[in-house]
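In: Requesting a structural model of the entry that follows:
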Amino acid sequence: MICPNELKTTMITETSESVERRLIHQRRVTCSGFARSDGTWDIEGHLIDTVTESVELVTGTIAPGEPMHEMRLCITIDLEMRIIDAQARTLHGPYPVCGEINATYRSLIGLQIKPGFTQLVKRQFRDELGCTHLNELLPPMATAAFQLLLPIWAQMGKPFNMVGGCHALRFDGDIVRKYFPDQFRAPD
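Out: Okay, the predicted model is just below:
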């Protein structure tokens, strides 16, 4: 449980002025990757929202330090990043019916995490077809899946080209010039 008097913090702004502030809401999102004994991998996403002051909802009061939202989503993937199992759990939600949507996330089974995955699942679970908070877990879980499998693919000699995928690995950058010279493109 979070104690409200432990939550005072000071922020240094860009102009170096000290401004006292008080924590009201905290969202924590974690993603963990696990190797399974059957040769597949689990990616577990966990989202938890807590408040430091009571929140009155139509269904009751959320007390300081208690979760307003707490959801877990676990996907099992194979080496090609195909989802072979998916389980969603709502541990805490502001409304008693929040967890009723959990079984819908089984429809992730068969999808492959690849470019366009995030847009696909946003459409699949849009509006009343999904849970906003479970949906928010899917993009960082997809990233965690790549991070988990990259070293495994490298050990297998399976090429995975990330050049052009971010600022550091831009085609005209120094990293690409030095480490991936065959893909380097001089700036215009």
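In: only C-alpha atoms for contact and neighbour calcs from this point on.
Out: Noted.
In: From the centroid of the chain, which residue is nearest?
Out: In the chain, the centroid-proximal residue (CA atoms, centre = their mean) is Pro140; its distance is 2.6 Å.
In: Buried residues, the helix or strand containing that residue. List them.
Out: Using DSSP states H and E, Pro140 sits within helix 132-156. When neighbours are counted by 16 or more other CA atoms under 10 Å, the buried residues of helix 132-156 are found to be 133-135, 137-142, 144-146, 148-149.
In: How many neighbouring residues does Glu44 have?
Out: For Glu44, the neighbour count with other CA atoms under 10 Å is 23.
In: show me the contacts for the nearest residue to Ala35 once chain neighbours are set aside.
Out: Excluding the flanking residues, the one nearest Ala35 by CA to CA, 6 or more residues apart in numbering is Trp41, at 4.7 Å. Neighbour list for Trp41: 33-35, 76-78 [criterion: CA atoms under 8 Å, 6 or more residues apart in numbering].
In: Likewise for Thr76?
Out: In this structure, Thr76 makes contact with 40-43, 83-86, judged by CA under 8 Å, 6+ apart.
In: Mind checking which of the contacts of Trp41 are in strands?
Out: Mapping the contacts of Trp41 onto strands (DSSP state E) picks out 33-35, 76-77.
In: Please provide the structure for the following sequence as well, for comparison with the first:
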Amino acid sequence: MPLSPPVGRQHLHTRRVTCQGFFREDGLWDIEGRITDEKAYDHPNEWRGTLKAGDYVHDMSIRLTLDHKFTIVDVEAVTDKSPYQVCGNITPDFKKLIGLRIGGGFHREVRARLGGVHGCTHIVELLGPVATTAFQTVASGKARELNRRHREKNGTLPKAETSPSAKPPRKPYVIDTCHAWSSEGDVVKRWAPHFYTGPDAEAVRTAAEGKEIELDG
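Out: I've put the predicted structure just below:
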């Protein structure tokens, strides 16, 4: 269902945020984000001259390389377009994120390392959707299949993981993070029954014994 028809108005600005997740042939994960800003009208810029309508005021990207524990093992940040010549000078400092794990406290630690004058506002903002894209990428059934194949090929798959029933299922990170994924709701009841807490939880969990959880969405 689209938004309701707007009142008469004039388009002034467009911001686009694009994030993508990739499984690498070396078993690591690349999560990339790009943020762009553009005006719908010509306007002057002291450094770049007149920017035409549609020219990027900001065009900045970052790539986080993660291991299977969501620990950042490498970072690359670039500034292709900016309103000030000095903006791109700070991008090497995003290497400070190496060693940080995406999880609880991630954004707090990002601000500690790269907040204020120690980072770029736009790239730091971009790390929010990049982090959630990491979870969306790694949590899918396809991602788990690719990861498993890679570890089998390289002989790094622990014996305990060769059997689906070797250990209990892990709680999906999305539970109780939004309305749809309430632990008492139908989505959790269907896709993560081991962690369902609705009124018929005991019966649901009993019926789900031995069922592998598949996380989508």
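In: How close are the two chains, by TM-score?
Out: After superposition, the two chains reach a TM-score of 0.81 (TM-score structural alignment, normalised by the length of the first structure), with 173 aligned residues with a CA RMSD of 2.3 Å.
In: So which of the ones in strands among the contacts of Trp41 of the first structure wins on neighbours?
Out: In those, the most neighbours by other CA under 10 Å go to Ile77, 24 neighbours.
In: How much space separates that residue from Pro151 of the first structure?
Out: The gap separating Ile77 of the first structure from Pro151 of the first structure is 15 Å, by CA to CA, to the nearest Å.
In: Make sure the residue nearest to the centre of the first structure is actually in contact with Cys31.
Out: Yes. Between Pro140 of the first structure and Cys31 there is a contact under CA atoms under 8 Å: 7.0 Å.
In: can you list residues touching both of these two?
Out: Common neighbours of Pro140 of the first structure and Cys31, using CA under 8 Å, 6+ apart, are Gly45.
In: just checking, Thr36 of the second structure is part of a helix?
Out: No. Per DSSP: H, G, I helix; E, B strand; the rest coil, Thr36 of the second structure lies outside any helix segment and is strand.
In: Identify the residue of the first structure aligned to it.
Out: When the first structure is aligned by TM-score structural alignment, Thr36 of the second structure is paired with Ile48.
In: ok, and the closest non-adjacent residue to its match?
Out: Ile48 of the first structure sits nearest to Glu70 (CA to CA, 6+ apart), 4.3 Å away.
In: in the first structure, which spans are strands?
Out: Using DSSP E, the strands of the first structure run over residues 8-12, 18-22, 25-35, 41-51, 55-57, 60-62, 67-77, 83-92.
In: neighbouring contacts of the fifth one?
Out: To tie it back to what came earlier, the one meant is strand 55-57 of the first structure. For strand 55-57 of the first structure, the external contacting residues (CA under 8 Å, 6+ apart) are 61-63, 94.
In: number of nearby residues for the aligned partner of Val121 of the first structure in the second structure?
Out: Residue pairing (TM-score structural alignment): Val121 of the first structure is matched to Val110 of the second structure. Val110 of the second structure has 19 neighbouring residues, counting by other CA under 10 Å.
In: how deep is the residue lying closest to Val110 of the second structure once chain neighbours are set aside tucked in, by neighbour count?
Out: Leaving aside its chain neighbours, Val110 of the second structure sits nearest to Leu97 (7.2 Å; criterion: CA to CA, 6+ apart). Using other CA under 10 Å, Leu97 of the second structure has 20 neighbouring residues.
In: Over to Asp59 of the second structure?
Out: Based on other CA under 10 Å, the number of other residues close to Asp59 of the second structure is 21.
In: how far away is the residue nearest to the centre of the first structure from Val58 of the first structure?
Out: From Pro140 of the first structure to Val58 of the first structure the distance is 31 Å (CA to CA).
In: How about Thr104 of the first structure?
Out: To Val58 of the first structure, Thr104 of the first structure is 26 Å away according to CA to CA.
In: So the two - more neighbours on which side?
Out: Comparing Thr104 of the first structure with Val58 by neighbour count (other CA under 10 Å), the higher total belongs to Thr104, at 16 against 7.
In: show me what contacts the alignment partner in the second structure of the more buried one?
Out: In the second structure, Thr104 of the first structure lines up with Asp93, judged by TM-score structural alignment. With contacts defined as CA under 8 Å, 6+ apart, Asp93 of the second structure is in contact with 114, 118-119.
In: swap in His133 of the first structure?
Out: Here His133 of the first structure is in contact with 47, 69, 71 (criterion: CA under 8 Å, 6+ apart).
In: mind checking how far Gly103 of the second structure is from Ile72 of the second structure?
Out: 11 Å.
In: Quick check on the two: which one has the bigger neighbour count.
Out: Legend: neighbour count by other CA under 10 Å for Gly103 of the second structure and Ile72, higher for Ile72 (22 against 14).
In: Please pull up the equivalent of the more buried one in the first structure.
Out: Alignment note (TM-score structural alignment): Ile72 of the second structure maps to Ile83 of the first structure.
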